[in-house]
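Enquirer: Return atomic coordinates for the entry below.
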Amino acid sequence: MHRLICFAILAAFAAVTSPSFAQEDGPPVGLCASDATSTDFYAAGWDYGTSNERFQSRTSINQGNVDQLAVKWAFRLEGGVSPHSHPLVSGDTVYIGTQAGQVHALDKETGCIRWTFQDPEMEEARTGIIVGTIASDDDDGEGDKATIFFGSTDGRMHALDAATGALIWVNYVGDHSMTMLTGTPTFHDGKIYVPISSTEVVYAMMPWYGCCSFRGNVVSLDAATGEILWRTHVIQEELVETGTHHLFVQTRGPSGAPIWSSPLVDPERGLIYVGTGENYSSPANGTSDSIIAMDMQTGEIRWVQQYLEGDAFNVACGMEDHGNCPEEDGPDFDFGAPPILTETIDGTPIMLAGQKSGGVYAMNPDTGERIWEEYIGRGGLIGGIHWGMAVNKKAGLLFVPVSDMLFPFNPAEGEPEPGLFALDIKTGKRLWQTNIEDACKGRELCNIGLSAGIVATEDLVFAGGLDARIRAYDPMTGDVLWTFDTLRDYDAVNGGVTSGGTIDTHGPVVAGDMLFVQSGYAHQILHGGNVLVAFQLKRDGQLTGDSE
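Expert: Below is the predicted model:
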């Protein structure tokens, strides 16, 4: 259940105990004079392509100048202290969603607002924002329109005109009352592949609720219209009644196996690949905690590689003698990080995946056959490996962020190894590791470890920490070359004062000479905040922001 508050009790605790921070609403200032015009995007979505390698080649930030990064501007994200959206960056615009049901288009250089889309029925723009082109009927293609897409907590997908923010279509894509969209969709060739998860894993804590009936699934949409082309449930066994508790509450299963992260698209093989989570109720089945390949055109499941059998868990398991806790009782070691398709140095295709157990795995993308596996640290409810790894294919390196957070209900045993690791793509051999030094120094709601997704460039790796610090690493040695503590107050370009906090979820974005970091995450008893921080390389001393 890695994208939700792990236990509702902890959510309430975090809301009560999270220290107050500056969050002064100001007047609507900083409006731009023009709409977005650039159709040159630094990434298509969560990944910089469709392979989930998280490698950015289009940047001028390198080892020689990374220490010249400084804050250019900061933008206050409305609606809460745990923003999930992931920025999308073009040549002139940054697109970002908020917990207030908004999507903003911001000028890349100044942070001023080009346009804002507000859906009064939308609770939160939760997924990362992706871009694709909707083809026009013009023979010359001049009418083709750059379109951005995103999903919300209420299970709806939206399509907006990237230039103006005008709504093109909106469509509910769930087939269960508790559908939630968290993983970032993937666009390819006029279609959108949407991973489906749910809140039922939390609702199971209600003693009168008969757990559970949701089944993780993927839907394929027509990008031009939002029409559902196919839906594939990863649990294909029939839902059956499995027992009762509290005299009359009926339990059901198998259920769960949500898909929390971005689908990997492989046009060469005609496949998409997803990672699944734990079952919500007994019996645990053969597609939870798995990597699954599906046909791009039909959704037909081609192969399944399960890495942990018998993992059934929901929030009721955090409560004493609760009838909705399945007999397996965890350990909740789902795949939160999306699978990666890359190559070894000698050109051999290989698929990589990281699990909350701390397991890192390599597979044959054609068959799912296991090639190697390596275990790092002890794993836990938020990792192990949580939101995403990165690859430098040319160097033959897989970079693995490890959380191993000390957690009150952590079912894992063993010594934690929070930090960044480099593995040989071909063999899985550990080449170096850099453990996170404890920089919390008594700071409340601070922890060590790397839970957020990371980004690699030619000679850097950027990783945001649970201690609110963004770090740049040498990819060959693991040396930390630059650090910035985002837990501070910022004068927001959209008015008022805002603050940073824990860095989690989708991770940083690198684009040209700029770095974008979303700071603040109050879930799992961590430090809330609500700021998007834009860093830029100093230009002849023009920047006045801080650097460390």
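
Enquirer: When you work out contacts or count neighbours from here on, use the C-alpha atoms and nothing else.
Expert: Will do.

Enquirer: So Gly275 sits against Asp289, correct?
Expert: Yes - with contact defined as C-alpha atoms under 8 Å, Gly275 reaches Asp289; the gap is 7.0 Å.

Enquirer: what do the two both touch?
Expert: Common neighbours of Gly275 and Asp289, using C-alpha atoms under 8 Å, 6 or more residues apart in numbering, are 334-335.

Enquirer: so what's the residue nearest to Phe41 when sequence neighbours are not counted up against?
Expert: Nearest non-adjacent residue to Phe41, counting by C-alpha to C-alpha, 6 or more residues apart in numbering: Ser90, 4.0 Å away. With C-alpha under 8 Å, 6+ apart as the criterion, the residues that contact Ser90 are 38-43, 108.

Enquirer: From these, which land in helices?
Expert: When helices are assigned by DSSP state H, not one member of those lies inside them.

Enquirer: tell me which of these is nearest to Thr147?
Expert: Of all the contacts of Ser90, Thr39 has the smallest distance to Thr147: 9.6 Å, by C-alpha to C-alpha.

Enquirer: how far away is the closest one from Thr133?
Expert: Taking C-alpha to C-alpha, to the nearest Å as the criterion, Thr39 is separated from Thr133 by 10 Å.

Enquirer: before we move on, what about Thr179?
Expert: Taken as C-alpha to C-alpha, the spacing of Thr179 relative to Thr133 amounts to 27 Å.

Enquirer: Looking at these two, which one has more neighbours?
Expert: When Thr179 and Thr133 are compared for neighbours, Thr179 comes out ahead with 24 against 20, by other C-alpha atoms under 10 Å.

Enquirer: If we ignore the residues flanking it in sequence, what's nearest the more buried one?
Expert: Taking C-alpha to C-alpha, 6+ apart, and ignoring the residues beside it in sequence, Thr179 has Ser198 as its nearest neighbour in space, at 4.4 Å.

Enquirer: Please give the structure of this sequence too, so both can be compared:
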Amino acid sequence: MRRAPGWSVVLCAAVVLGSTASATASEDVGVGRGDWPSWQGDLAGSRFNEAEHRITPDTVGGLKLKWAFAYPKTGAWVKSQPAVVGDDVFFGGPDQQFYAVDARSGKLKWRFDLTSVAPGPMDDVAFNGATGPTVAEGKVFFGDNRGYAYALDQHTGKLIWAVDTEDHPRGWHTGSPLYYQGRIYLGASSAEHGGGPDYPCCTFRGHIDSLDAATGALMWRYYTVPEPQAVGTWPSGATRYEPSGAGVWGSPVIDEATGTLYVGTGQNYSGNGGDFDTLLALDALDGTLRWKQQVTDADSWRDLCNVPDSEGYCPGLKDNTALDFDLGAAPNLFPVQGRMLVGVGQKSGVYHAFDAQTGEVRWRRQLSVPAPLGGATGIQWGSSYDGQNLYVATYFAEPGTLNALDPATGEVVWTTPNPANGCDWGGAAAYPDQCVLAHTPAVTSSPGLVYEGSTDGKMRVYAASTGEVLWEYDTVRDFAGTNGLIGRGGSVSGNGGAVVANGTLYVQAGYFPMYPSGRGNVLLAFDVS
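Expert: Model (predicted):
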């Protein structure tokens, strides 16, 4: 049953399981230079670890499995990109648990049960747990796909606060939070696009929230669409509302010099209005709009657009505006000739670059061509910037490709397709109907290297200078977990990407398309020692 609507806060009320930490709640060891404390890696969204010096182009070929952490079988995708601070790794599982493990051994330090805050899922939507976390102020912050936001003590896992941010029955969090100057910034999307013909579509309004990091109190909220209004009925007789949707699927970034927050939005579920498919530039302090760039003229899409004979429920099929061309990826901030640019990938396959101060278009680059799969062919969760190139991957683009772009012009420096033999070897070879040559995860980089996983179950590391594959590892196999479970890898996880911190590469394996298995999925850690 869905919770009663309204803003509610739970403080220090949950049970902590398996805690072995000795530090007190008041201690904060801080974030080290080689750590990876947030989804973006830094405030600017670079997804680049400049301090990584152990995994290099000369040593990457020696990467070996260090440990595996296995999840129980749930049927849900593993989505929570880890955060790494010092000797601790923080992540959520698809089993409604949140974990802290030792970075050296993979052994459990503490575990927090999300159902201790609220027992069940939202109506008709699977509860598969936490987003990727961010670590700051001695706390671990994350959201879940019931619409809750959390702060746990970094050292003990004790609940500091939990906030129910959603009064909509299908609102949730898919993007990860960003911490900045005592605030948490977290977007909200929803599962409402999945409603069937009898569903009164749609009433969800996307939003980006600023929360007080100490208490979870709402400081400001920016809605992406006006309040949806009843405008008639669908063919089934269900009430029709519009405009709706424009969820915030990805994570935000912040320009520290100007205090500007940048975040992208998704498509309308019904109607045509509001800030859909838009890059927003907001004042981080008060949430006022500084500028916005809407990159699609019309885009109203929900799951019924993929169902035969759904024209009456998906008007965009008639005029080709059922596109699903979200800006679901996190933006990147990067300097060019003394000006800061903000770039973002779109599910249309276009990477857009704007002047960060004015919103003026600087360049655009088409990296994949939309096919019958629509937005699934384009750019998904995020890209990386290493001070020299932008690294951008495409998804179901037949095949997906990894691209290096010149940040000044958008010119393609190199492009490397998903290796053509990806479905011919390793565990994926036994499942030709599931295996696809596609890149779901956000891209990650460190000096000289680029990291990107595939739906063929392989994790790969590429040369930043040429795009050559330097190392690959098949995750579609069984792993003995440090927690006593046997897990199995699969498609390398979206909702994030690889994490590189303090000489170790971390990879979540188990995402769409799911490979048949009676086991749960795994978090894998590799190093060159």
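
Enquirer: one step back: list residues touching both of Thr39 and Thr133 of the first structure?
Expert: Ala146.

Enquirer: For Gln524 of the first structure, see how far away the aligned residue in the first structure for Gln508 of the second structure is.
Expert: In the first structure, Gln508 of the second structure lines up with Gln518, judged by TM-score structural alignment. Between Gln518 of the first structure and Gln524 of the first structure the computed distance is 17 Å (C-alpha to C-alpha).

Enquirer: Neighbour count: the two, which is higher?
Expert: Using other C-alpha under 10 Å as the criterion, Gln518 of the first structure and Gln524 rank with Gln518 on top: 33 against 23.

Enquirer: Can you give me the distance of that one to Ala452 of the first structure?
Expert: The gap separating Gln518 of the first structure from Ala452 of the first structure is 10 Å, by C-alpha to C-alpha.

Enquirer: which neighbours do those two share?
Expert: Taking C-alpha under 8 Å, 6+ apart as the contact criterion, the residues that touch both Gln518 of the first structure and Ala452 are 503, 507.

Enquirer: Output the contacts of Ser90 of the first structure as JSON lines; include the columns neighbour count.
Expert: Supplementary listing: the contacts of Ser90 of the first structure in JSON lines, determined by neighbours: other C-alpha atoms under 10 Å:
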{"residue": "Ser38", "neighbour count": "14"}
{"residue": "Thr39", "neighbour count": "19"}
{"residue": "Asp40", "neighbour count": "12"}
{"residue": "Phe41", "neighbour count": "20"}
{"residue": "Tyr42", "neighbour count": "21"}
{"residue": "Ala43", "neighbour count": "23"}
{"residue": "Lys108", "neighbour count": "22"}
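
Enquirer: Which of those sits closest to Glu373 of the first structure?
Expert: Closest to Glu373 of the first structure out of these is Ala43 (29.6 Å), distances taken as C-alpha to C-alpha.

Enquirer: Excluding chain neighbours, what is closest to the closest one?
Expert: The shortest distance from Ala43 of the first structure to any non-neighbouring residue, by C-alpha to C-alpha, 6+ apart, is to Gly49 (6.4 Å).

Enquirer: same check, this time on Val170 of the first structure
Expert: Nearest non-adjacent residue to Val170 of the first structure (C-alpha to C-alpha, 6+ apart): His158, at 4.4 Å.

Enquirer: Pull the contacting residues for the counterpart of that neighbour in the second structure.
Expert: Aligned by TM-score structural alignment, His158 of the first structure pairs with Tyr150 of the second structure. Taking C-alpha under 8 Å, 6+ apart as the criterion, Tyr150 of the second structure is in contact with 140-143, 159-163, 216.

Enquirer: Just send the residues you listed back as JSON lines, with neighbour count, secondary structure and distance to Thr401 of the second structure too.
Expert: Supplementary listing: the contacts of Tyr150 of the second structure in JSON lines, determined by neighbours: other C-alpha atoms under 10 Å; DSSP: H, G, I helix; E, B strand; the rest coil; distance: C-alpha to C-alpha, whole Å:
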{"residue": "Val140", "neighbour count": "24", "secondary structure": "strand", "distance to Thr401 of the second structure": "34"}
{"residue": "Phe141", "neighbour count": "30", "secondary structure": "strand", "distance to Thr401 of the second structure": "32"}
{"residue": "Phe142", "neighbour count": "29", "secondary structure": "strand", "distance to Thr401 of the second structure": "30"}
{"residue": "Gly143", "neighbour count": "30", "secondary structure": "strand", "distance to Thr401 of the second structure": "30"}
{"residue": "Leu159", "neighbour count": "25", "secondary structure": "strand", "distance to Thr401 of the second structure": "41"}
{"residue": "Ile160", "neighbour count": "22", "secondary structure": "strand", "distance to Thr401 of the second structure": "42"}
{"residue": "Trp161", "neighbour count": "23", "secondary structure": "strand", "distance to Thr401 of the second structure": "41"}
{"residue": "Ala162", "neighbour count": "27", "secondary structure": "strand", "distance to Thr401 of the second structure": "39"}
{"residue": "Val163", "neighbour count": "22", "secondary structure": "strand", "distance to Thr401 of the second structure": "39"}
{"residue": "Gly216", "neighbour count": "24", "secondary structure": "coil", "distance to Thr401 of the second structure": "40"}
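
Enquirer: Kind regards, and thank you for your time.
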